[in-house]
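A.B. asks: what follows is a protein structure lacking sequence information:
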């Protein structure tokens, strides 16, 4: 059973209109360590940014947001205007260059092609009209965030099902390792004892061989690692059933799972047990890839 997992990947688009203005919000999100922000707003509407950030923090916990707002006036072309300050600056720079090198004077079309010299003219709006338009934009932006959160939850449900299946596989492989006769302390001790006898035939007293074999068998015992793997699987299922952001907790749990699998592989004295350990590492890597996208 999975709870309300959310992905950090999603998209939403909202169109709206207010008092002769038409606008489109597009909101995308991808993975992020925290709640990161990139917004492209029309000139003159940068004041919306702080309120937008505050609203996003109320609805989302993690992810890198890319937000775009397209705003157009209905039924008329506002035309273009010259940015006098940018033009004066460009002319002054050209005059400095002409003092150093001989060159032709600038042409009008060349100056107008410079970035920032010509820009779209803005219709004059009263303060009341601007405030009303900004309020409508923020209402629509809130709807866009709700749409994004819904898209992230839908993807989170699918990811939760994948993660649940992967935890089932880890549980099965852990059970396979526990059932492997080569993992039993007695089997480990007998195998090590036989290897020592073959290597040290007659060179070491029998009781010393038994003592060394027992010590090596204890070091090769993987029961604690298997117990911890089982415990981590239970913790993972509890996180999947939990509401709210759990991505960081799942990421930490994945590191713990990987640590136990690595230890299992390093301790394994049998090829079959080592194979199980490698299969565990492969599935845990798949879990890690999924978890990177969980909010």
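C.D. replies: Received, thanks. Everything quoted here is computed from the prediction, not taken from an experiment.
A.B. asks: for the rest of this, base every contact and every neighbour count on C-alpha atoms.
C.D. replies: Noted.
A.B. asks: contact partners for the residue nearest to residue 35 when sequence neighbours are not counted?
C.D. replies: For residue 35, ignoring the flanking residues on the chain, the nearest one in space by Cα to Cα, 6 or more residues apart in numbering is residue 62 at 4.4 Å. By Cα atoms under 8 Å, 6 or more residues apart in numbering, the contact set of residue 62 is 8, 31-36, 295.
A.B. asks: adding another structure so you can compare the two:
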């Protein structure tokens, strides 16, 4: 399965002739139905809808569609209905004018101070009637499915870029771990020699003189204790294990963002421990470089579904 990002955008429009409610309508303006979906990262699936009143009843169906296709992310779906022929004005039918006049008289009988309908409001109501809500309902879901498909494709492309970046960082972390392992025996040998040199000075022995056997034993004991304190083999082993698991998840794909986030936390913990055991500037540098790479991975993992 591919790796999906939670970030994406898609939109589509569909044009069609209006379905006039009255047969004696003189003007039949065409109209355009538009849908756009924006998605950003979020811990859970958070859906928001911005629909015109004519399409409000379709929100449950749209929610079901998005829930079936998306797992995580803050997703906003917007729908709009626009007239294509901006040069024409819908002409109200006589039957519509009669209904509006009747409703207005009834309202003003109860509310004498109510404002009469304006010409603009009558034209708007006429346009809404001529557009045909039933036809819009039939067009909405197929168009929404098309936009969701495009959104998934955009999220897949972004997910592929994120996965490529993570693979690159994984290779850099493995290279740093490979640099750290040989340093420990080298530092242990340096510490053993340093202890022997100080022991010579303390006993005021001449160069080339044989040290007492106790001094040799003490040097080995100190070197062993030092090796235990700075041994990072266990941390490197766990770090490699986490890197292997991340590579396995990226290859498997699917819904893996939360698991990757946990593994990134574990990587950061091992890099911190490596730094705390550092006995030389070189190991400290490796630890810092690791934490920089891990933080870069954390930022990108936050966008993976």
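C.D. replies: Okay, I see it. All of these numbers come straight from a predicted model, not from anything done at the bench.
A.B. asks: TM-score of the superposed pair?
C.D. replies: Once superposed, the chains reach a TM-score of 0.75 (TM-score structural alignment, normalised by the length of the first structure), with 259 aligned residues with a Cα RMSD of 3.7 Å.
A.B. asks: on that earlier part again, among the contacts of residue 62 of the first structure, which ones are buried?
C.D. replies: 8, 31-32, 35-36, 295 (16 or more other Cα atoms under 10 Å).
A.B. asks: got CSV for those, with distance to residue 93 of the first structure and secondary structure too?
C.D. replies: Shown next, in CSV, are these (distance: Cα to Cα, whole Å; DSSP: H, G, I helix; E, B strand; the rest coil):
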residue, distance to residue 93 of the first structure, secondary structure
8, 47, coil
31, 44, coil
32, 42, coil
35, 42, strand
36, 38, strand
295, 50, coil
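A.B. asks: in CSV: the residues you listed, plus distance to residue 168 of the first structure.
C.D. replies: Output for those, formatted as CSV (distance: Cα to Cα, whole Å):
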residue, distance to residue 168 of the first structure
8, 24
31, 26
32, 28
35, 31
36, 34
295, 22
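A.B. asks: which two in the residues you listed are spaced the farthest apart?
C.D. replies: 36 and 295 (12.7 Å; Cα to Cα).
A.B. asks: what touches both of these two?
C.D. replies: Taking Cα under 8 Å, 6+ apart as the contact rule, residue 36 of the first structure and residue 295 both touch 62-63.
A.B. asks: would you agree residue 73 of the first structure is in contact with residue 17?
C.D. replies: No - using Cα atoms under 8 Å, residue 73 of the first structure makes no contact with residue 17, being 9.5 Å away.
A.B. asks: what lines up with residue 65 of the first structure in the second structure?
C.D. replies: Aligned against the second structure by TM-score structural alignment, residue 65 of the first structure finds its counterpart in residue 75.
A.B. asks: whichever helix or strand its match is part of vs the first structure, average distance?
C.D. replies: Using DSSP states H and E, residue 75 of the second structure falls within strand 73-83. Comparison of strand 73-83 of the second structure with the first structure after fitting gives an average deviation of 1.6 Å (mean Cα distance after the TM-score superposition for the first structure).
A.B. asks: can you pull out the helices in the stretch 101-250 of the second structure?
C.D. replies: Applying DSSP state H, counting those that start in this stretch to the stretch 101-250 of the second structure gives helices spanning 119-131, 133-180, 183-203, 213-230, 233-252.
A.B. asks: and the shortest one with strand 73-83, angle?
C.D. replies: So that's helix 119-131 of the second structure. Orientation of helix 119-131 of the second structure against strand 73-83 (axes from the mean of the first three to the mean of the last three Cα atoms, to 10 degrees) gives an angle of 100 degrees.
A.B. asks: for residue 5 of the first structure, which non-adjacent residue is closest in space?
C.D. replies: Nearest one to residue 5 of the first structure, counting by Cα to Cα, 6+ apart, is residue 156 at 4.8 Å.
A.B. asks: was I right to think residue 75 of the second structure contacts residue 43?
C.D. replies: No - shown here, residue 75 of the second structure and residue 43 do not form a contact pair, counting by Cα under 8 Å, at 11.9 Å.
A.B. asks: buried ones in stretch 232-250 of the second structure?
C.D. replies: Neighbour-count burial for stretch 232-250 of the second structure [16+ other Cα under 10 Å]: 232, 235-236, 239-240, 242-243, 246-247, 249-250.
A.B. asks: now for those, which pair is the farthest apart?
C.D. replies: Going by Cα to Cα, the pair spanning those furthest: 232 and 250, at 27.0 Å.
A.B. asks: chain neighbours aside, what residue packs nearest to the residue most central in space within the first structure?
C.D. replies: Most central in the first structure under Cα atoms, centre = their mean is residue 31, positioned 2.7 Å from the mean C-alpha point. Sequence neighbours aside, residue 63 is the residue nearest to residue 31 of the first structure in space, at 4.9 Å (criterion: Cα to Cα, 6+ apart).
A.B. asks: what number of residues lie near the one you found?
C.D. replies: 23 (other Cα atoms under 10 Å).
A.B. asks: how near is it to residue 34 of the first structure?
C.D. replies: Using Cα to Cα, to the nearest Å, one gets 6 Å for the distance from residue 63 of the first structure to residue 34 of the first structure.
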